[in-house]
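Asker: Test case, fold it:
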Amino acid sequence: MKLFSKDETFFDHFRQLAVYMGSASTLLRSLLENPSDAARIAVEIKKVETDGDSIVHLINQRIDTSFVTPLDREDIHVLATRLDNVIDLINGAARRVVMFRVTAPRSGGVEMADILVRASAEILASVGDVTKRAKMLDHGRIIKQLEEEGDVLYARSVGALFEHEEPAIEVLKWKEIFDALEHAIDECEDVSNVLESIALKNS
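Answerer: Reported below is the predicted structural model:
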């Protein structure tokens, strides 16, 4: 019998953060499909972001109070922060759509948000497989492919802004939105890299 049991609730918290990532991504995709409804959907995304912050706060408290943790304390902190960053960036993208008074969807926006939805699903599966090295490497490969798909979409979408005589203000608005989406997709790969690193240490 172990004198101190490892606090396994960290994994539940990671899963919850990954679920929130998926919810925020799905809401963002809806928002970009229907920008006229952006203000309402952005409020829902902000609620998910606030709930995510609460989970990160719980994780940090638990790091301080748990005698034995299932993973290295620094790894727990970095993973929680990276997951939270994605949700924050999704919230930032939604905020820009509202702030810039965007009223019509644009090619590339919905597709980039869809990559975030797929990456979030892969990260949720990854969190469940964090101690299984081979499975983690498979998840990592898929997330890398999604990130590359995001880069191609980003380049195409930003390029399209300069194809025709667009009002400069529209170009500025959408360039910022596409930048925010690309940053969120890149951060998904950072989450994946942290998960792979943890898997390698703990396999």
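Asker: Please make it C-alpha for all contacts and neighbour counts, starting now.
Answerer: OK.
Asker: show me what contacts the residue lying closest to Ile123 once chain neighbours are set aside?
Answerer: Of all residues not flanking Ile123 in the chain, Ala18 sits nearest, at 6.5 Å (C-alpha to C-alpha, 6 or more residues apart in numbering). Contact analysis of Ala18 by C-alpha atoms under 8 Å, 6 or more residues apart in numbering lists Leu83, Ser120, Ala121, Ile123, Leu124, Val127.
Asker: Most neighbours out of those, which is it?
Answerer: Within the contacts of Ala18, Ile123 tops the neighbour count with 31 neighbours, counted by other C-alpha atoms under 10 Å.
Asker: helix/strand/coil for that one?
Answerer: helix (DSSP: H, G, I helix; E, B strand; the rest coil).
Asker: now the other sequence, so there's something to compare against:
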Amino acid sequence: MGFSLFPRSVKFYDLFAEQHRKLVKAAIILDELFTTFDDVEDRCRRITIIESEGNTISRRIAKELSLTFITPIDREDIHEINLTQEDILNLIKAIASRVGLFGFDRIRYPARRIISNLRAMIEEIGAVLAHMRQNKQAEQQFLKIEGLKHECETLIMVGIGELYDGGEDCAGYAAILEIVKWKHLFDRIEAAVERTESLSDVLEGVVLKNA
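Answerer: This next block holds a predicted model:
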């Protein structure tokens, strides 16, 4: 391929939207898994496939960025959006994998509610990306994401508190193992929520810089 003086025209927002659709699809399946707690193996497998597809898109974005001279927003912002969406998808896979491997007999309410909020946060991110494409403000979306994140923080504290507040049920090896398994799961859930908020912060910064 020869050298060209003309800049490559890469539609990064289209790539972000494609990447985000994978993220939403995985979040919906995870929400269904936590809500109904059935077809666990199949849902985990589907999330793994989506995560692999998302990684392919992420590599494409990184490659296009390395080959593109003129970009619609700062290069570091494109890199951060790409990396953070990929991280969230990887964390969704990690959450699903732990549900599949740890042999839980039920899903605790705080975890179920947090995952529902996580899905809503991710869907709001999609609305932000759509606004950015049209050079519009997204203040309401950012406020909603922030509110959902604060609710998740409370739910995480409640969920972890419940693990250690089981009275006599906390005695014995089996009970301790259950606490350890749930603590690992809550850690991954919390990381996914925090990474989603980080993505919101990045996007808000881009909106402000390009206002």
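Asker: so who does the most centrally placed residue in the second structure touch?
Answerer: Centroid-nearest residue in the second structure, with C-alpha atoms, centre = their mean: Ile88, separated by 3.2 Å. Contacts for Ile88 of the second structure were tallied using C-alpha under 8 Å, 6+ apart; they are Leu23, Ala192, Arg195, Thr196.
Asker: Without its sequence neighbours, what residue ends up closest to the corresponding residue of the first structure for the third one?
Answerer: With TM-score structural alignment defining the correspondence, Arg195 of the second structure maps onto Glu187 in the first structure. Nearest residue to Glu187 of the first structure, sequence neighbours excluded (C-alpha to C-alpha, 6+ apart): Val86, at 5.9 Å.
Asker: re earlier: which position in the second structure aligns with the residue nearest to Ile123 of the first structure?
Answerer: Matched to the second structure by TM-score structural alignment, Ala18 of the first structure sits across from His20.
Asker: before we move on, what about His57 of the first structure?
Answerer: His57 of the first structure maps onto Arg59 in the second structure, by TM-score structural alignment.
Asker: quick one: the helix or strand where its match lies to the first structure mean distance?
Answerer: Taking DSSP states H and E as the criterion, Arg59 of the second structure maps to helix 40-67. On superposition with the first structure, the mean distance recorded for helix 40-67 of the second structure (mean C-alpha distance after the TM-score superposition for the first structure) is 0.9 Å.
Asker: And that helix, how far out from the chain middle?
Answerer: 13 Å (C-alpha atoms, centre = their mean, to the nearest Å).
Asker: try stretch 73-83 of the second structure
Answerer: So, by C-alpha atoms, centre = their mean, the centroid of stretch 73-83 of the second structure is 17 Å from its chain's centroid.
Asker: Relative to the first structure, which residues correspond to it?
Answerer: Going by TM-score structural alignment: stretch 73-83 of the second structure matches residues 71-81.
Asker: thinking again about what came up before, so which of the contacts of Ala18 of the first structure hold up in the second structure?
Answerer: Counting by both residues aligned by TM-score structural alignment, their matches' C-alpha atoms under 8 Å, the members of those that carry over to the second structure are Leu83, Leu124.
Asker: Which two among the contacts of Ala18 of the first structure are spaced furthest apart?
Answerer: Taking C-alpha to C-alpha, the two most distant members of the contacts of Ala18 of the first structure are Leu83 and Ala121; they sit 12.7 Å apart.
Asker: any idea which helix is longest in the second structure?
Answerer: Taking DSSP state H as the criterion, the second structure has its longest helix at helix 173-209.
Asker: name the helices or strands packed onto that one?
Answerer: Packing partners of helix 173-209 of the second structure (3 or more C-alpha pairs under 8 Å, 6 or more residues apart in numbering; DSSP states H and E): helix 75-102, helix 109-133, helix 139-163.
Asker: Name the secondary structure element that contains the residue nearest to Ile123 of the first structure.
Answerer: helix 9-33.
Asker: Pull out the buried positions in that helix.
Answerer: In terms of neighbour count (16 or more other C-alpha atoms under 10 Å), helix 9-33 of the first structure has its buried residues at 10-11, 13-33.
Asker: next one: stretch 44-62 of the second structure
Answerer: Applying 16+ other C-alpha under 10 Å to stretch 44-62 of the second structure flags Cys44, Arg46, Ile47, Thr48, Ile50, Glu51, Ser52, Gly54, Asn55, Ile57, Ser58, Ile61 as buried.
Asker: By how much does the helix or strand in which Ala134 of the first structure is found deviate from the second structure on average?
Answerer: Using DSSP H and E, Ala134 of the first structure sits in helix 133-161. Compared with the second structure after fitting, helix 133-161 of the first structure deviates on average by 1.5 Å (mean C-alpha distance after the TM-score superposition for the first structure).
Asker: Determine the angle, from 0 to 180 degrees, between that helix and helix 168-202.
Answerer: If you take axes from the mean of the first three to the mean of the last three C-alpha atoms, to 10 degrees, helix 133-161 of the first structure sits at 170 degrees to helix 168-202.
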